[in-house]
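Asks: Sequence first, then the predicted structure:
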Amino acid sequence: MATGRTHRPATRSRGIPEATVARLPLYLRALTALSERSVPTVSSEELAAAAGVNSAKLRKDFSYLGSYGTRGVGYDVEYLVYQISRELGLTQDWPVVIVGIGNLGAALANYGGFASRGFRVAALIDADPAMAGKPVAGIPVQHTDELEKIIKDNGVSIGVIATPAGAAQQVCDRLVAAGVTSILNFAPTVLSVPDGVDVRKVDLSIELQILAFHEQRKAGEETAAGDGALPAATAREASADQGPDGDVPAVMPA
């Protein structure tokens, strides 16, 4: 099986939009569930509903893969699983290192979804000398002094940062210097990386703040509905705050 160091996904070279790439894992998850139930084919409407997108967007996304389905029959589930897995690079072996084995890092190490999606946890790394040698998810934790050697020996190109915010940039710099070109960041901070390095940030507090915004807005709409129509001046102000397409501008947490 090929390793992540020698083979890279072809999505960018083939001009697949980033928004489409971001939806491919949603389609794959829905298709995998269908495959496990031995469902042979699925319509665009059924698959779109399972993935949480509209069917027109799904058909457009699949056109980038060269998969149009068969009218009256739908999409072949197993073939689509293969197509999307190949496009995402999941038919390869991707060794991953997780740096920071606190509660979150340990939970990630114990996550069973990595292996089933083509990702192999090659090493667990932590700065605490007391953690060295302790097994987590059956893998002995190694000290950060060994980070560069571990990356080289395992051909690692994907790193996961689950450290406190204050240590994340330094860890990121060492990962990049050692050859890591893709980083999944769980630390609550923005990382600075050179061109050619991809960073995906997972921040649960930001996601909760966005949900709080929507909850507050829903509560305001319910209150307004109970009080009747908005006064004309208030309505004008609300209209002025909207974007050109009537969308409420995004609110970015401080």
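Replies: Looks like it came in fine. Residues are numbered from 1 along each chain as shown.

Asks: make it CA atoms for all contacts and neighbour counts henceforth
Replies: Fine.

Asks: Spell out the residue ranges of the strands in the stretch 1-150 of the chain.
Replies: 41-42, 75-76, 94-99, 119-126, 135-136, 139-143 (DSSP state E, counting those that start in this stretch).

Asks: between the ones you listed, which one is nearest to Asp198?
Replies: When those are compared by Cα to Cα, strand 94-99 sits nearest Asp198, at 14.4 Å.

Asks: Other residues contacting the closest one?
Replies: 3-5, 105, 109, 118-126, 144, 151, 154-163, 171 (Cα atoms under 8 Å, 6 or more residues apart in numbering).

Asks: hang on, Ala123 packs against Ile150?
Replies: Yes: proximity of Ala123 to Ile150 meets the contact threshold set by Cα atoms under 8 Å, at 7.4 Å.

Asks: Would you confirm that Ala238 belongs to a helix?
Replies: Yes: using DSSP: H, G, I helix; E, B strand; the rest coil, the assignment for Ala238 is a helix.

Asks: okay, now Trp94: neighbour count?
Replies: By other Cα atoms under 10 Å, 25 other residues sit near Trp94.

Asks: what separates the residue nearest to Arg120 when sequence neighbours are not counted from Val171, distance-wise?
Replies: Using Cα to Cα, 6 or more residues apart in numbering and skipping residues adjacent in sequence, the residue nearest Arg120 is Pro95, 4.7 Å away. To Val171, Pro95 is 18 Å away according to Cα to Cα, to the nearest Å.

Asks: Repeat that for Val96.
Replies: Where Val171 is concerned, Val96 sits at a distance of 15 Å (Cα to Cα).

Asks: go on, Val199?
Replies: Distance of Val199 to Val171, given as Cα to Cα: 13 Å.

Asks: here comes the other one, which I'd like you to weigh against the first:
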Amino acid sequence: MSEESHTSRPNPSAIPGAVVSRLSLYLRELQHLIATGKETTSSSQLGRRLGFTDAQVRKDLAHFGHFGHPGIGYKCVELIGEIRKILGTDREWQVALVGVGNLGRALLGYRGFVQQGFRIVMAFDTDSAKVGTEIEGVEVSHLSQLGEVLKAKKIELGMVAVPAAMAQSVTDEFVAAGIKGIVNFAPVTLQVPEGVSMVGVDLARELEQVTFTVANKLANLNDQ
């Protein structure tokens, strides 16, 4: 008897963040495989391409159900659908962005968001030269209108791309408007109440993870 795909929905708090992060990697790799004409893959192939063991891949997916087919492995299109369902991206999410400086403009211009189920539908700033304009087809409103617009348009997610000194107040406004998920690009730790999901993206910190490895490898080579 073949094993059919089946997705279960565990309590999000019971799933380690690292597992969710790897799901996103599996999704991207599966999408790449589809683009190159591959219809099926296995846990060993998927793990090898991403630097994980096949056991790790199977363990991560087992948190959410059974997805393999004996003698076939994983059907790429099918597993993409299941992972998107797990991640909640089997539908489109509307996003509001606060801050349309250099980083904000880059975020507005990034086409990958739409491909993965996210659409920035409104942007906010305090610069009078930007308010009332459109950037990458997205209308820019004054920050003072944030709560009113979010509630009227039923926007669900927020992005913070403002200087660190403004980030907490912007986050507080998002929370007051009913936003339950926030991505913070400001280089500061923000406080949110229970029930609001916050993810920080610190690009300098990511570079520090790279330099840690590079610097210490060089140091070890020099010591030999």
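Replies: That came through fine. Please read these numbers as outputs of a predicted model, since none were measured by experiment.

Asks: still on that earlier bit, count the residues that sit near the residue nearest to Arg120 of the first structure.
Replies: For Pro95 of the first structure, using other Cα under 10 Å, the count is 22.

Asks: That one maps to what in the second structure?
Replies: By TM-score structural alignment, Pro95 of the first structure lines up with Gln94 in the second structure.

Asks: buried sites along stretch 62-72 of the second structure?
Replies: Within stretch 62-72 of the second structure, the residues scored as buried using 16 or more other Cα atoms under 10 Å are Phe64, Gly65, Phe67, Gly68, His69.

Asks: Identify the farthest-apart pair in those.
Replies: Among these, Phe64 and His69 lie farthest apart (Cα to Cα), at 15.7 Å.

Asks: Go ahead and flag the most central residue of the second structure.
Replies: Computing the C-alpha centroid of the second structure and ranking residues by Cα atoms, centre = their mean puts Ser24 first, at 7.7 Å.

Asks: And it? What does it align with in the first structure?
Replies: Using TM-score structural alignment, Ser24 of the second structure sits opposite Pro25 in the first structure.

Asks: Now do the same contact list for its match.
Replies: Contacts of Pro25 of the first structure (Cα under 8 Å, 6+ apart): none.

Asks: The one 4 residues further on now?
Replies: By Cα under 8 Å, 6+ apart, Arg29 of the first structure lies in contact with Ala51.

Asks: how near is it to Ile84 of the first structure?
Replies: Distance from Arg29 of the first structure to Ile84 of the first structure, by Cα to Cα: 10 Å.

Asks: Gln216 of the first structure now?
Replies: According to Cα to Cα, Gln216 of the first structure and Ile84 of the first structure sit 38 Å apart.

Asks: Check Tyr75 of the first structure too.
Replies: Counting by Cα to Cα, the gap from Tyr75 of the first structure to Ile84 of the first structure is 13 Å.

Asks: Next, count neighbours for the residue nearest to Thr89 of the second structure when sequence neighbours are not counted.
Replies: Distances taken as Cα to Cα, 6+ apart place Gly117 nearest to Thr89 of the second structure, at 5.4 Å, with adjacent residues excluded. Look at Gly117 of the second structure: counted by other Cα under 10 Å, it has 15 neighbours.

Asks: deepest of the strands of the stretch 1-150 of the first structure, which one?
Replies: Ranked by mean neighbour count, the strands of the stretch 1-150 of the first structure are led by strand 94-99 with a mean of 25 (mean count of other Cα atoms under 10 Å).

Asks: Now that one on the second structure. Mean distance?
Replies: Strand 94-99 of the first structure, aligned to the second structure and superposed, deviates on average by 0.5 Å (mean Cα distance after the TM-score superposition for the first structure).

Asks: how far does that strand sit from the chain's center?
Replies: Centroid separation between strand 94-99 of the first structure and its chain, computed with Cα atoms, centre = their mean, to the nearest Å, is 15 Å.

Asks: quick one: it to strand 119-126, angle?
Replies: 20 degrees (axes from the mean of the first three to the mean of the last three Cα atoms, to 10 degrees).

Asks: re earlier: closest to Ala219 of the second structure out of the buried residues of stretch 62-72 of the second structure?
Replies: Nearest to Ala219 of the second structure among the buried residues of stretch 62-72 of the second structure, with distances taken as Cα to Cα, is Phe64, at 42.4 Å.

Asks: sorry, back to before: CSV please, covering the buried residues of stretch 62-72 of the second structure and showing distance to Phe52 of the second structure.
Replies: Putting these into CSV (distance: Cα to Cα, whole Å) gives the following:
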residue, distance to Phe52 of the second structure
Phe64, 18
Gly65, 20
Phe67, 18
Gly68, 18
His69, 21
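
Asks: This completes my enquiry, with thanks.
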